[in-house]
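Q: structure of the sequence below:
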Amino acid sequence: MLCFIVLSGTLAVISNELDWLANPAKRVAPSSVEGMNWQKIYTGAQQQVPVNSLRSIQAPLHRWFSAEVIYLDKDKQRHRMFFHPTTGGYLGDGRWLNWQRFFRMLHRHLMLPLTLGITLVSLFAVVMMAMLVSSMYIYKGWWKHFFRAPRWQHRKTRWVDLHRLVGVWSLWFLLIISVTGCWYLAERWGADATSPGRLTATSTEALANQKMPSIPTFAAMLLDTQRVFPELAIERVNFAKESSDVIEIQGQGRALLVRPRANFVTFDPATGQLIQHHDGRDLSVHNRISEAADPLHFGVWGGMFSKIVYFMFGLFLTGLTVTGTYMYGMRVARISRHELKPRRRIWRQAFSHMKALGWVSAIGICVSIFYGVFIFLY
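A: Here you go, the predicted model:
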C-alpha cells in the first residue's frame, strides 16, 4: 500500500503533463504565445457554450499549454474547453475526468469517500515519518553513506548498499512528504485553517440572480485588478455560480508558497464594482502553513524544474519500498551465497509472509484502480 501511494503520488506530480500528451487540444506552439488574453478567451468561450454555464478560466500551466475553461453541460456535469492563450482561438474540448483528476483522486483518497480515504492515505505519512526517524537509529553513521559506492560482490550487500545510498539522498524528500501528509491528516480532523472571508455582490441584479459580466465589464475588471494589485500575476478567474456570488480573480503575488486562491480580487458581476482584494502576505501563520502544504507536497513551487526533481525522487522513494520488500524477502528466504536465480523464491517468500492486513491492502489497491479506470472510461 505504501508503494502504491508513493507511486500514484509520483505520477500525480506530472499528471497535467500526461494530459498534455493525451489531448492535442491542450498543446500550443510556445513561439505563438505572447501572453494571456483573458478577454478574447472569455469572448471565445461564449461562442461555444451559453455564458451562464461558464465556471472558470485557467491560465496555461506552461508556455506550451493552452488556456482552459470549465463549464457545465445541460446535465450540470463539468467539462473542459481549450483555447489559444493569445488569440483566443478554440482548440477543442476534454472531459472533466482526465489524467490529472484520476491520479489526484487515486493518490489523495484511493477513490474512497473523502474522510475515510484521506485518513487512510495520511496515516501512511505517519508511517513514513516513523521510517525516517527510525532509519537514523538503525543505520549508524548514516551520513557517511552519501558518497559511499555500493559493493557489487554479493547480492545482499549490493541491495543493502543501494537501499542506503538512495535512502540518504532522499531524506529531504521523505521529510517534506511525510510532514505535509501528516498535516493533511490534521486538517481532515479539525486543524484546517479558515479561508479569508469573501464578501458578496452588492448590486440588485447580482443579488437576485446569477450574473455574468458583459465583455466590456470583464475587461474593466482586469484593468482594475492590475491597478489595485499590480504584483498579481493572474492565473484564474472564477465566475458567479449563483445569486450574490462575485467574480474572483486569483493568482500569485509576492507571498511565497501559497496557492493562487490566497491572492484575490473580487468584483460585482453586474456592475464591475470592486468588492474586495486580499494579499497572501496578510494571511495568519495557520493559513500560511495550510497554503504551503500543496506546493511543497506536489513540488509545484518551482515550476517544471521542481516537478522534475519531485518526480525523480518520487521514483527513488518508490524504489525504496520495493528494495525494502526484496531485502526482507532475502532475509526470510535464507538464500545461500551460491544459489542460482533465487529471485522468484525471494519474492514468493516475501509475499507469503504478508499478514491479513497486507492482503486487505492488496485487494484495496486493486479495487481502487479498477473503480478509477471504470469511472475514467465510462
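
Q: hey, let's count contacts and neighbours off CA atoms from now on
A: OK.

Q: okay, now Arg344: neighbour count?
A: Per other Cα atoms under 10 Å, the neighbour tally for Arg344 reads 10.

Q: one more: Tyr71?
A: Close neighbours of Tyr71, defined as other Cα under 10 Å, add up to 22.

Q: then Arg155?
A: For Arg155, using other Cα under 10 Å, the count is 13.

Q: to compare with the earlier structure, here is another sequence to fold:
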Amino acid sequence: MAKLSNRFWFQLHGWFSLPVWIIFCFVCLTGTIAVVSHELTWLTNPDSRANNPQQLIEKSSAELVDIVQQAHPTASISTVVTFEPYLVNAVIFTDSDKPFAIAYVNQYTGEIQAINEGMTFINFMRGLHSWLLFPWESNYSIGYYIVCAMAIAMLGALVTGLVIYKNFWRAFTQPKLRLNQGKKTLLSDLHRLAGVWSLWFLLLMSLTGLWYLVQAILWHNDVDLEAHAPLVSAQQLPINSVDIPVADISLSEALVIAKNKFPDFKGTYIMLPEHTRDTYKLYGKGDFTFYDEHSYGVIINPWTGVIESTRQPDDMTPLQTLSHIADPLHYGNIGGLWTKAIWFLFGVLLTGMSITGFLMWGSRTVKAAKSVDSELEPKSKEIK
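A: Next up is the predicted model:
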C-alpha cells in the first residue's frame, strides 16, 4: 500500500510539473532575467547610467521636465519615472514627430543622454515574463492568465514533492550529492537539493503568483482595488480665457505639497495633468520596506493646490496591501542589489529544477518503454 501511495504521489508530482514544462521553464527563466533587468541595462547601455563624478545634488522631477521641455518646445510631457540611483530618470512625452518617446535624463547633470521611441529591454522582459507579450483586450490578457496559472502547477509540485521526499529536512544538515553513481542519481540529487533549499522561494513565488491570478480575475470583472483619481470640478476652471489656461500650481509646488503631506515621500512615478480637469498624480515610496514604489500617492488639484486624495500603507484595505507588497516580494527588490542577487540565484535554481525534473522524467519514460518492449518481444516470438 505504501509503495502504491508513493507511486501515486510521484505520478501526481510529474503531472503538476511536466505537461506545462516548457511554459513553466520559460516563465522561470524570463522572471530570473527580469529581476536583474535594470542591472543588465546598466551593464549593456552606457546611456542608461547616471554617472555623477562631481557628486552633484539630484535634480527634482520638475527640473527634469523643464530640461526636456526646453529641448523639445512642442512636446507634451506626461510622466516622469525614477529608477535606482545609478540609472537615469525617464521623461515620457509625445511630439509632432514622436508619437511616443522616452527621454533618458541624468538626474545629476541634467543631460539628456538618449531618446528612445521603442520598447525598452526592461519593459520587454517584464512583459515577456508577466503576460508572454499577449495583447491586452477588455482589461485582460490570455498570456497573463497562462503565466498566473503556473502558480497552481508550482504549488502542486511543491506539495507533492515534499510528500515524495521523505525526511526532506535532512538535506539542510546532511546534503547528499553523489557524483560517481551515474547520471540518473546525480540528476535526482541535484533536483532534491535545489528543491529543499528553495522551499521558501517556491512558496513565495506560488503565493504571489496566486495573488496575480486573483488580481487578473478582479481586473477582468472591472473590480477596482483603488479608487480612480477624481477630476477637477468645472467650476474651478478659469473662464473668459481665449487661450488654453495654464495651471496655477506648478509641478515643483505640487512636489512640495506632497512632501509636506508625507515627509518621507520620494516620487517614483509622476503624472502631469493631461487636460484642464486632470490632476497631478504623484506616486512614490516611503518608509515601509515591503511595499512597492507606488504605495504612497498624492493627488493634487493643479488650480487650487488642494490635495484631492491620498494613498498610504496605513490606510490600505487587505486587498490593496496585497497589491502593493506582491511585486517587491515577487521580484526581490525589497532590499536593493542584495535581495535582487538572492532572488536571481534562486531563480536560476528554480529554472534548473524544471530542467532536471524533465530529464529525470525522460530517463524514466525511456526506461519504462524499453521494459515494455522487452516484455512484449518474447510473447511475439511465441505467437510466431
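
Q: His286 of structure 1 matches what in structure 2?
A: Aligning on TM-score structural alignment places His286 of structure 1 opposite Leu319 in structure 2.

Q: how about Ser170 of structure 1, what's its partner in structure 2?
A: Using TM-score structural alignment, Ser170 of structure 1 sits opposite Ser198 in structure 2.

Q: for its match, give its distance to Tyr331 of structure 2.
A: Using Cα to Cα, to the nearest Å, Ser198 of structure 2 is found at 15 Å from Tyr331 of structure 2.

Q: equivalent analysis for Tyr280 of structure 2, please.
A: 28 Å.

Q: with neighbour numbers in mind, choose between the two.
A: Neighbours per residue, other Cα under 10 Å: of Tyr280 of structure 2 and Tyr331, the larger number sits with Tyr280, 24 against 19.

Q: wait, the more buried one sits on Leu255?
A: No - applying Cα atoms under 8 Å as the test, Tyr280 of structure 2 and Leu255 come out as separate, 9.3 Å apart.

Q: what about the residue mapped onto Thr43 of structure 1 from structure 2, distance to Asn106 of structure 2?
A: Structural alignment (TM-score structural alignment) places Thr43 of structure 1 against Asp66 in structure 2. Asp66 of structure 2 sits 13 Å away from Asn106 of structure 2, taking Cα to Cα as the criterion.

Q: more neighbours: those two, which one.
A: More neighbours surround Asn106 than the other of Asp66 of structure 2 and Asn106, with 25 against 15 (other Cα under 10 Å).

Q: show me what that one aligns to in structure 1.
A: Using TM-score structural alignment, Asn106 of structure 2 lines up with His84 in structure 1.

Q: grab the nearest non-local neighbour of that match.
A: Closest residue to His84 of structure 1 apart from its sequence neighbours, by Cα to Cα, 6 or more residues apart in numbering: Ser66 at 5.4 Å.

Q: rewinding a little: residues near the match of Ser170 of structure 1, how many?
A: The burial count for Ser198 of structure 2: 18, using other Cα under 10 Å.

Q: which residue is the nearest non-sequential neighbour of it?
A: Nearest to Ser198 of structure 2 is Phe346, by Cα to Cα, 6+ apart, at 6.6 Å.

Q: before we move on, back to that, the match of Asn106 of structure 2 and Val69 touch, don't they?
A: No - between His84 of structure 1 and Val69 there is no contact under Cα under 8 Å: 11.1 Å.

Q: tell me where the stretch 51-200 of structure 1 has strands.
A: 54-58, 67-72, 78-83, 90-95 (DSSP state E, counting those that start in this stretch).

Q: want to throw these into a markdown table with distance to Leu116 of structure 1?
A: Shown next, in a markdown table, are the strands of the stretch 51-200 of structure 1 (distance: least, Cα to Cα, whole Å):
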| stretch | distance to Leu116 of structure 1 |
| --- | --- |
| strand 54-58 | 29 |
| strand 67-72 | 28 |
| strand 78-83 | 25 |
| strand 90-95 | 26 |
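
Q: related to what we said a few turns ago, the residue nearest to His84 of structure 1 matches what in structure 2?
A: Using TM-score structural alignment, Ser66 of structure 1 pairs with Val88 in structure 2.

Q: which residues are in contact with that match?
A: Ser48, Arg49, Ala50, Thr82, Tyr104, Val105, Asn106, Gln107 (Cα atoms under 8 Å, 6 or more residues apart in numbering).

Q: now Asp278 of structure 2
A: Leu231, Val232, Asn301, Pro302.

Q: 7 Å - rerun?
A: Leu231, Val232 (Cα atoms under 7 Å, 6 or more residues apart in numbering).

Q: buried residues in the longest helix along structure 1, which are they?
A: With secondary structure taken from DSSP state H, structure 1 has its longest helix at helix 303-333. If you call a residue buried by 16 or more other Cα atoms under 10 Å, then helix 303-333 of structure 1 has these buried ones: 306-308, 310-311, 313-321, 323, 325-330, 333.

Q: again, but for stretch 135-154 of structure 1
A: Buried-residue list, stretch 135-154 of structure 1, by 16+ other Cα under 10 Å: Ser135, His145, Pro150.

Q: show me those residues that map onto helices.
A: Judged by DSSP H, those include Ser135 as members of helices.

Q: want to throw the buried residues of stretch 135-154 of structure 1 into TSV with distance to Lys156 of structure 1?
A: TSV is the format used below for these (distance: Cα to Cα, whole Å):
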residue	distance to Lys156 of structure 1
Ser135	18
His145	17
Pro150	11
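
Q: which one of the buried residues of stretch 135-154 of structure 1 is nearest to Cys182 of structure 1?
A: Nearest to Cys182 of structure 1 among these is Ser135, at 18.5 Å by Cα to Cα.

Q: closest to Ile176 of structure 1 among the buried residues of stretch 135-154 of structure 1?
A: Ser135 (16.0 Å).

Q: quick one on the thing from earlier: for Ser195 of structure 1, find the nearest of the strands of the stretch 51-200 of structure 1.
A: Nearest to Ser195 of structure 1, of all the strands of the stretch 51-200 of structure 1, is strand 54-58, at 19.5 Å by Cα to Cα.

Q: average offset between the closest one and structure 2?
A: In the superposition with structure 2, the aligned residues lie an average of 1.1 Å away from strand 54-58 of structure 1, counting by mean Cα distance after the TM-score superposition for structure 1.
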